[in-house]
Every structure is written in C-alpha cells, then in structure tokens.
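Asker: Turn this into a structure:
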Amino acid sequence: MKKVNKVVVAIAAASLISSVAISPAANAATKQKVCVALDTAGINDKSFNQTSYEGAKLAQKAGYTSSIEYLPAKSNADYAPNIKKFLDKKCTLIIGVGYLLGDAFAAAAPANPSVNFALVDGWSSGKNQKGITYKTDENSFLVGYLAAGMSKTGKVATYGGIQIPTVTIFMEGYAKGVQYYNEVKNKKVEVLGWNTKTKTGTFLGSFDDTTKALQTSISFEQQGADVIFPVAGGMQATTAANSVKTKKSNVIWVDAKVMDTGKQYASVTPVSALKGLAEGVLAVTKEAYEGKFTSKEYVGSLSNKGVSYAITPAWAKKIPASLQNEVKDLAANIAAGYIDVNNA
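Answerer: I've put the predicted structure just below:
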C-alpha cells in the first residue's frame, strides 16, 4: 500500500490559504431565502440537478431557510439572467449547480457582497463565494476496481457529457481503479472511453443528447465492453435502457443511488457511485444560517462520507463476496490515507 504524501500536503496547504472571512450577509439563526440556479439538464434529470435541489429541500425541512426555489436553464446563456432574477428577488443564498455556471458566478458574487454564493462543482472566490467540491476520483476508483472484477469480457468503458474537470475526475478515477485491479490480480482488463496517459476520452458534447448517448453505449458493447460508466447526468438512463434491451452490458450509476433515481434499471446496475450533492448543499445552507458562511471550500471525500458507493440490493448476492470485501478494504484504506488514488 502506498502512503499519501502529495495529496495530504496539498489539502493542508489549501486549508491554510482559504479565506475564512464571514460574509456580511450571514446573520446567525436568520432564516434565508435560498435560490438554486440549475444547469441545462433540468430539475428531473434523476442526477445532478435533482439531487442538489434535494439538499435545499432538506435545508428547508430543517428550518435553515424560509423559502427555496429554482430556475432551469435552456442554455448557458440563461445562467447570468437567472442569477439576476434571483438577486431581484432578494435571495440571500444563491446556489449554482455545476461548473459551467462559474463565469456567471464570478461576475455576480463580487458585485453583490451582501449575498452568499455557493457553486456546486465550482470554486471559492472572494469573501462570499464558496465552492462545493468532491473527490469523486476516490469512489470512482472503487467502482472501477469492482467493474474490472465483474467483467467477463475483459473490457469496460466510460464516457462523459462535456470534457470539464468535474466530469473527467470520475473517468480518471474509474480507469485508475481498473489499473489497480490489473496490478493486484495480474490481469489485463481494458478501459474504453478514457486514456489515463493522454487524458483524452469519449464525450457527448452535452448532458442531454440521448441520441449520442445511445450510439456511444451501443458502440462500446460492439467493442466488447460489458460494464459501462456514464458520467453524463441523466444520460445514464439511456445507457441503462439499452443494457436492459440488449442484455450485453451492465451500468454503473452516477451521483445518486439507482434505487432513488432510476430503480427501473436496477437489474442492470450493480453499483452506484455516490456524490453527496444534497449533503453538500445542506451543509452550506446550514453554515450560512448559523452565520458561519466562509469562502473555504466544502470538500466531500470518502473520509467524511461526501462521496461513497452503494451496491444495488438485487446485486448483493450476485457479486462475489470476496470482491465486495476487497472494495470495502480499498475504501477504508483510501479514507485513512494509506492509498492515494492518483498514485496507486
């Protein structure tokens, strides 16, 4: 097992330099108006947007906000206007769902210092913008190892929606997990759709192109892949529907549990790679409610359960117990810092 060095140092350094100035908007125990700006996949994407908004619902249920609302986006051009609408409505905490809202947030946050801004899969900036981030390479590493162990063809695959860091981190972790399995087991399971050396892979170009998602899924099957990991929001449902039809592949669900957002696909989905989107939004909303909002990033990891994985109940007895135990041990060692997924 390899000790963590660079990762721990980098996190410690980042913690030291992160701003901890409290926003003027943060008043202890003051109920807020929380407004959520979605990306283009819509509120019912059964993935990224839907799960993030669940965090706002949980915050309202807990009494951390007096009201919540969201605005969808048809294209990137809607991001800035949606934020303007929220500012006009006197929202006290504006949450953006997705890396692609970054430019709009970068313009709005400094111009509105009395409002708190939080960006899912984004970054911190100034005193009133917090990034809600996730080390999804950790749990992707685990499902990659599992996929390699389950594959009967010796080929697995992954594809992304758009080639941005918050998508490729999943794909990289997945491929590294397969590589680790090969090293441990002396196997040669191949990964289609992502190259860890060149950092290039297969992308749809959006998060809502069902035609291309289906074509990509079929192409992977034709190349022999029998486990596919779509990192493209709701497009995972397209891949899973194809798997149900062809019976040639299984799918790894992303962001939420398949039983929560796509249980009709449980028969072809052995595992879900979970991203604590609701938990991150809830934590940030609670922080603002308590008057403790800062620009220090929220970082979800295996160690704080901000990322995880879940075996689908119907698969609990189908997946070899030995393989499941190996993944559990890997998760514990990554969380404890004994394995660095980037250098494993």
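Asker: Only C-alpha atoms from now on, for both contacts and neighbour counts.
Answerer: Noted.
Asker: Which stretches in the stretch 151-300 of the chain count as strands?
Answerer: Here the stretch 151-300 of the chain has its strands, by DSSP state E, counting those that start in this stretch, at 155-160, 190-192, 194-195, 200-201, 227-231, 250-255, 271-275, 298-300.
Asker: of those strands, which approaches residue 120 most closely?
Answerer: Residue 120 sits nearest to strand 298-300 of all the strands of the stretch 151-300 of the chain, at 9.4 Å, using C-alpha to C-alpha.
Asker: Can you tell me what sits against the closest one?
Answerer: Applying C-alpha atoms under 8 Å, 6 or more residues apart in numbering, the external contacts of strand 298-300 come out as 130, 131, 132, 133, 134, 135, 275, 276, 280, 284, 306, 307.
Asker: Also this sequence, please, to line up against the first:
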Amino acid sequence: MRKSLLWGLLAVMTMLLAACGSASGQAESLKEQTSIGLVVTESGLGDDSFSDSAIRGLERARDELGILFDYREPEPEDLAASIDALVQNQHELIVGLGFNAQQPIEEMASKYPEQQFILVDGVSEKKNVTSITFKENEGSYLIGLIAGMRTKSNTVGFIGGQKVPLIENFEKGFTSGVKEVNPDAEVLVDYIDTFSDDKKGAATAQKQIKDGADFIFPTAGFAGVGALKKAQEKGIYAFGVDSDQFYIAEEAVVTSMLKRVDTALFDMAKQLDEEQPFTGEHIELGLQENGVGLAPIRVITLTAEQQDRLDQASGKGNNE
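Answerer: Modelled structure (predicted):
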C-alpha cells in the first residue's frame, strides 16, 4: 500500500517536472520569437479607421507568419516614452502611426541607431527609419467623382481633422474629383482640429447639411465617425476613410476611401520574416501600387456611364 503510494507520488512529481520543463521551453521559445511593436494614433483602437487597419495587418502577420506584436495607445505627450518602452521589449521593428509620431520616432531612432523603425504617414531622413506614405489624393479623387456625379443639391462637404499637409491632400483630391465632373458644384470645407471628438464631427456635419450638402466626406479619425452617424440621422450620403466604414452607418455610407495600412504593415512583417534588410527607404503607395482604393459601393447604384467614368479613373477601365 505504502509502496503503491510512493510510486504514485513519484509519478506525479515526474509529470510536474516535465510540465515545468515544457513551460520553460515554451517561454524561451516565445521570448525568441520575432515581434513588432506598434504605437497607434491618438484616436486609439476602435476608431474603425487608421489604427484598426494597422492592427488588422499585424494580426494577419501573426496568423500567417507567426510574428507576434504588442501595441501602445499613448497620449501625444507620452509617445516617446511608449516607443522607448517598446524598444526595451526588444521588438525587431517599432511602428509609429501618423504624422504626430514622426518627432518621437526620430528621437528614438537617434537614441537607438541599431533599432529599425517604421513611420507611417511621414518621411524621415534617418537611416534606420523606413517611411511609408500614401497618395491620398488619388483615392480621394475617386470619392470626389462619385459625389460630383450624384449630388442633387450641387453642394458637398469635406471635414478634415486637422489642417496639415496630409489631410489637405485628401481635400485636394476630393475637390478635384468633384470639379472634374461637376464644375458648378460647391465644396464646403471645414477643419475641426481634432481626430477624437466625435461630437464635434457630428456638429460640423450638421452645419454642412444645413448649408445644403447632400454628400459628406470626413477624414478625421474617430471624429469622422460622428459625422457619418449624423449623415445617416439626417438622411444624406457620406463616405468613409482609411477602412471600410459602411457598418458605422449602413444607410449613409456609399463607399470608403481605403488606405491600406494593413497591407503595408503586413508587407513589412513579411520583409522581416524573410530577413530582407531595411534600408531607411521611402515607400509611396497609390492606386497603381494598390495602396489606396475604394470599398464596395453600396446604398446607391451608379449608372453604366458613371461606373465607366469611375473605372477609367481608378485604372480598371479599358485604356487602349
């Protein structure tokens, strides 16, 4: 009886030691696994836009390539400290999203010259910072074509989160598309100095609707979500940005201008996985590179002529 009990105790101890050894091995393996650190925009996760698109790209890298990732949602004044913390966690790549990340990314790039960084929506001269920008004007031009062709009031609206060159690029493309097909249309433009205040986005949309806009294009992060919901409430049309935002306001969002941050970051993860060197280059992505484009058109139906005009502009038409 005692002998049987002794053997049982020995068996249990052996199993526990084996389990501990296995867990230790898994932890060691996890520590050695390739990983990427990400600092998102001030809108944070759940913006149904820029930050969420970046996370989708890294989730794809995790699922398809086995590359882990970690992220931070800092306040603007804490960006540098958050990036520094990610460096200390020994991620092979550190990604900063948005033009506001440029200064802290460059500060950390100087502090850690052996660390590789990715800057999205800015261009850095640092040799250990790879810059990724998008030709927002090309995608916004397509949005403008639709608004210009379909407006009944001959008034459409643009809402920008902040008056900086990046957002002005959206505005220029949108206005150019509207005027290309409808020179008499009026384009209302408002910059609201926030990417996070959805109430301010809604109030600005309300003002533009009162002034006659029947299509609104907000490029303002989470603040733009408020504008989309207001458009639906008031029975007019709107366009999403960065990600497919149809599900935010299914009765209003005609299409969204896709800024394929997810694809760009997955490509960077793939480059890391294949051990290709990072050279601090500037990568610019537009329609031709599939860096920008449109989500499916819903809510309205374009005529054959209007669809052909859109296809020609997006490079899908017959160019012969």
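Asker: Superposed, what's their TM-score?
Answerer: The TM-score (TM-score structural alignment, normalised by the length of structure 2) is 0.85; 288 aligned residues with a C-alpha RMSD of 2.0 Å.
Asker: For the closest residue to residue 32 of structure 1 other than its chain neighbours, which residues are in contact?
Answerer: Nearest residue to residue 32 of structure 1, sequence neighbours excluded (C-alpha to C-alpha, 6 or more residues apart in numbering): residue 65, at 4.4 Å. Residue 65 of structure 1 makes contact with 31, 32, 33, 34, 59, 285, 289, according to C-alpha under 8 Å, 6+ apart.
Asker: Residue 61 of structure 1 too?
Answerer: Going by C-alpha under 8 Å, 6+ apart, residue 61 of structure 1 touches no other residue.
Asker: In structure 2, what sits opposite it in the alignment?
Answerer: Aligned by TM-score structural alignment, residue 61 of structure 1 pairs with residue 63 of structure 2.
Asker: what's the burial count for residue 113 of structure 1?
Answerer: Look at residue 113 of structure 1: counted by other C-alpha atoms under 10 Å, it has 16 neighbours.
Asker: where's it relative to residue 286 of structure 1, distance?
Answerer: Noted for residue 113 of structure 1: a distance of 19 Å to residue 286 of structure 1, by C-alpha to C-alpha, to the nearest Å.
Asker: tell me the helices in the stretch 1-150 of structure 1, going along the chain?
Answerer: For the stretch 1-150 of structure 1, applying DSSP state H, counting those that start in this stretch gives helices covering 6-17, 48-61, 79-88, 102-111, 136-150.
Asker: Tell me the helices and strands packed up against the fourth one.
Answerer: Which is helix 102-111 of structure 1. Judged by 3 or more C-alpha pairs under 8 Å, 6 or more residues apart in numbering; DSSP states H and E, helix 102-111 of structure 1 is in contact with helix 79-88, strand 116-120.
Asker: Tell me which of the ones you listed sits most buried.
Answerer: Neighbour counts (mean count of other C-alpha atoms under 10 Å) averaged over each of these peak at strand 116-120, with a mean of 29.
Asker: tell me which strands and helices that strand is in contact with?
Answerer: Packed against strand 116-120 of structure 1 by the contact rule (3+ C-alpha pairs under 8 Å, 6+ apart) you find strand 93-97, helix 102-111, strand 129-134, helix 277-289.
Asker: picking that back up, out of the helices of the stretch 1-150 of structure 1, deepest packed?
Answerer: Among these, the stretch with the highest mean neighbour count (mean count of other C-alpha under 10 Å) is helix 136-150, at a mean of 28.
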